[in-house]
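> Below: sequence and its predicted model.
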Amino acid sequence: MIENLDALALARWQFGLTTLYHFIFVPLTVGMALIVAILQTTWVKTGNAKYLRLTKLFGKIFLINFAMGVVTGIVQEFQFGMNWSNYSRFVGDIFGAPLAMEGLIAFFFEATFIGLWIFGWDKLPKKVHAATIWMVWLGTVMSAYFILAANAFMQNPVGYELNEEKGRAELTSIVDVLLNPVALTQFPHTIFAAIMFAGTVMVAVAAWHLKRNQFVDEMRTTLRFGAVANILAFMGVGLSGHSLGVVMSQTQPMKMAAAEAMYDTATGRDASFSLFSLGTPDGAHEIFSVRIPYLASVLATNSFDGTVEGIRDLQAEYTAMYCGSPDSLLTCPTDGQFAPIIWVTYWAFRWMIGLGAVAALVSLVGLWITRKNTKLPKWVWTVALWTAPLPMLASLVGWIFTEMGRQPWIVFGVMTTEQGVSPGVPAWAVLVSLAVFTLVYGALAVVEFKLIAKAAKEGPPELELDEHGEVDHTAAATVY
């Protein structure tokens, strides 16, 4: 049985699982840092202690999540050397540059100001202290951008040249790498999705307490604040997602074709968006679908009469381009197939949109029904509570679409995934590390959930006053 294990498949599963697990914490860190910064700034401007109490509550949730994100992120990066040494050797000169900038610039910037924020409550002026959490958010945003720039190189390689003598890709322009059109469009899409997740977490925390009639004033504010953030961020996700779709169609047309299960090239009315589709077991033919005319053309080209290339035409084009010469070792898959798994990309794309839309719809309905101080049935709060993970799940399936839709490439048009795996690592070793990571990450997930749930259920802390009637931050800081 051990002999039949596939090291490539196991390495892909391991990297996929650890990456998705790590990304559970990333959007909440980015979004919650912004939420906490807004809450604390509101307290500084208004002097209303309600906002300070909410700052303390969601600041604690932010710090718990941030710590877990750091731990899982470090493990993720080790895999480039463990399981993907060929990839690291071939493109490490380019891929490593934005990752190094993330660690040396963004992370240290972020960590410095987190320290100032945690320990500066009773030492810094209120406005200066509030500025530190804004700097923390700026650090999280910079960190996200550098990592997205590294990922964008895999989607749309730019700023490099191939050194045939050394057999590797070498960086020629860090500016081109950082200003990759894919990174520029992925970035706002990711940030808005993060704000959605933070907004729904706020809604869930508020719903739990309002269901029990606790902290009513603070929780009504929290509920409406989170719902508004969720709705506005969803609008941003939609607009930025459209821009990303246009860029994706230009740089990775096969991914767009797979997302639409579009086997034949279509133009204008025929370039329709599939709401629902059934295909043959081999994924080569469509049996039944429900489509909206013109919509795929608009999504891919910003035009009603645009052309969306089909899977069959692209397969023929890529075969001629990448498999027709003796120099195609790194660019021609063993099986000669350039299309990703159609059902994965097709349904991941729709689940991404659907889960986000449901979360935004629940927030919109919640704003309407809570506009008056009327008593609501408990099932309303239960629905709001279970909305919390929807944007996170949407982000996860969005990344599944992004990465699975790039296959069979690890770097589009430059290197296939099967060529990037470490040659000397046996399948059993990958299996053991996969099992260990799964068990450890499962345990960490339980710890993370319990800590955040405990902080959320405790609600906003009581504030102690000093002899002058001011908030005693020395006592309040012990919350952290």
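All right, it came through fine.
> switch to C-alpha atoms for all contacts and neighbour counts from now on
Fine.
> and Leu162, what element?
Per DSSP states H and E, Leu162 falls inside strand 160-163.
> Name the residues that touch that strand?
By Cα atoms under 8 Å, 6 or more residues apart in numbering, the residues outside strand 160-163 that reach it are 94, 168-173.
> Out of these, which end up buried?
Buried residues within the contacts of strand 160-163, defined by neighbour count using 16 or more other Cα atoms under 10 Å: 94, 168-171.
> List the buried residues in the strand holding Leu162.
Buried, per 16+ other Cα under 10 Å, within strand 160-163: Tyr160.
> isn't Met248 right up against Ala183?
No. Judged on Cα atoms under 8 Å, Met248 makes no contact with Ala183 at a distance of 10.9 Å.
> ok, second structure coming up, stack it against the first:
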Amino acid sequence: MDVLELARWQFGITTVYHFLMVPLTIGLSVLVAGMQTAWVRTGDVKYLRMTKFWGKLLLVNFAMGVVTGIVQEFQFGMAWSEYSRFVGDVFGAPLAMEGLVAFFVESTFLGLWIFGWDRLPKRVHLACAWAFSLATIASAYFIIAANSWMQHPVGVEMVDGRPRLTSIWAVLGNNTALTAVPHAVAGCFAVGAAFLVGIGAWHLWRRRDDDGPVWRASVKLGGWVGVVSFAALAITGDLQGKLMFEQQPMKMAAAEALCHTEQPAAFSVFAVGDVTRPDCENVKSITVPALLSFLAHSDFTTEVRGIEQLVGEYQERYGTNYPVDERLGELSGKPIDYVPNLPVTYWGFRFMIGFGALAALASVAVLWLTRGGRVPKSKWFPRLALAGIATPFLANSFGWIFTEMGRQPFVVAPNPSGVDGVWMFTARGVSGLTSGEVLTSLIALTVVYAALAVVEVFLIARYTRAGVAGVMPPDKPESDKPSDTLAFAY
């Protein structure tokens, strides 16, 4: 493999891995803050136990997210230095804001929350939990705003061949970001909800401790949050589809393997055949007539351009061949392939929707099976509940893969109605490294990340098995002096 392909594999592996931790941190942090709020308002020890247990798992995941996230920053300079030079004037502001929120607000209030048990007033301690949880959402907002600029550049002017920021408010208020943020946050809540449902249902089935009310409340909370999250995902996903029709028509065509322009356009539910060929001659699809037109433009008559027509339009606007440049390696002077990887985009889009729907169905099923205090005795119940935890993780991962792969061959996709020239081919963004150098870092990072995965799974499994008893602090000494043992034993 050449440098470009290796660099893309490296960034893809580390990014998808890191994004496994991010949605769980965001979704679970808000849910834990809600549990603590219920305890402060009602005084019910059940909610205190829920806060302690789920907070423990939250912090294990948060720590791993921080470790894996640091590598993302390094990669911009290591493997993608040309890309960093191109976007640096724009990305500096939102990434700096994210850093301030993540490393100052999040870290400060998380520290106060960890060490503040029995030291801070209850409501002050609760405020720290909410400050931390809301800061995780704010941090995600700035990251998604930067990513959305890559999908739809705004708020810049071209100076000496590079975009220069003219309005940070245009970047933060990018309509692409304003639809992507609620969609991503809803996905985070779906992950947190499935986590509660899966582990809570497993503990209910075990019946080995006296914390049945904790697990029932966790399952009920996670189940309803999961259902609401899926509804939010459907609404925000529809809004994103309409923007994609306007901003990245090739991505929409690739998501449907729509090789020929249709009016009205049918939505492909399932395809049989070779979707790797852009002529789609061997593809047979099960379709819903006119549905794609509705998803694109809220009517059943809109024309949706196919891949063949769009390739011609892209060639006319952005050229037929890459420039002759040694930095492009094997692609120097070669024809530009404007068609994204069709199997990845087509099936990635369907896996995203499919696993999201499975997560919602799992929530509904567990709520139904545990209604009225019932707990199924079948061994399949806990296995399926635990397996359901993976479904929103997979939906989130396939969603990001679709989003990033669908804009290829651009790393910064052109804005059809924006400033001319604000786009960058992925092949131009890679650093001037050798294949051996990138392969070495790819192998090293993959090995380190695999080791971290083992550590996280071990810790999560250990504290999950221990249940509430494994996270509750020891009783205070009779002298009523504050215990030197940290409340969470972190």
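Arrived safely. Bear in mind the structure is a predicted one, so any value in this text is a computation, not a measurement.
> what's the TM-score for these two chains?
Overlay of the two chains. TM-score (TM-score structural alignment, normalised by the length of structure 1): 0.93; 471 aligned residues with a Cα RMSD of 2.3 Å.
> ok, then the element right after the strand holding Leu162 of structure 1?
Following strand 160-163 of structure 1 toward the C-terminus (DSSP H and E): strand 168-171.
> what's the following helix or strand past that following strand aligned against in structure 2?
Beyond strand 168-171 of structure 1 on the C-terminal side, the first helix or strand identified by DSSP H and E is helix 174-178. Residues 168-172 of structure 2 are the counterpart of helix 174-178 of structure 1, counting by TM-score structural alignment.
> Would you indicate which residues of the matching stretch are buried?
168, 170-172.
> Same check on stretch 226-244 of structure 1?
In stretch 226-244 of structure 1, counting by 16+ other Cα under 10 Å, buried: 226-231, 233-238, 240-244.
> Which parts of the stretch 351-480 of structure 1 are helices?
Assigned by DSSP state H, counting those that start in this stretch, the helices in the stretch 351-480 of structure 1 fall at 378-385, 390-404, 417-420, 427-458, 473-476.
> can you tell me the mean distance of the second one from structure 2 after alignment?
The reference is to helix 390-404 of structure 1. Compared with structure 2 after fitting, helix 390-404 of structure 1 deviates on average by 0.5 Å (mean Cα distance after the TM-score superposition for structure 1).
> And the longest one, by the same measure?
Per the superposition on structure 2, helix 427-458 of structure 1 and its aligned residues are separated by 0.6 Å on average (mean Cα distance after the TM-score superposition for structure 1).
> just the last one next, same as before
Once the two are superposed, helix 473-476 of structure 1 sits an average of 6.3 Å from its aligned residues in structure 2 (mean Cα distance after the TM-score superposition for structure 1).
> Which residues does that helix contact?
By Cα under 8 Å, 6+ apart, the list of residues contacting helix 473-476 of structure 1 reads 121-122, 463-464.
> and what of stretch 319-334 of structure 2?
So stretch 319-334 of structure 2 is contacted by 335-336, 427-428, 432 (Cα under 8 Å, 6+ apart).
> quick one: which of these has the most company?
Ala427 (25 neighbours; other Cα atoms under 10 Å).
> in the stretch 101-250 of structure 2, which spans are helices?
107-115, 122-151, 168-172, 175-206, 212-247, 249-256.
> Out of these, which one sits most buried?
The highest average neighbour count among these, using mean count of other Cα atoms under 10 Å, belongs to helix 249-256 at a mean of 26.
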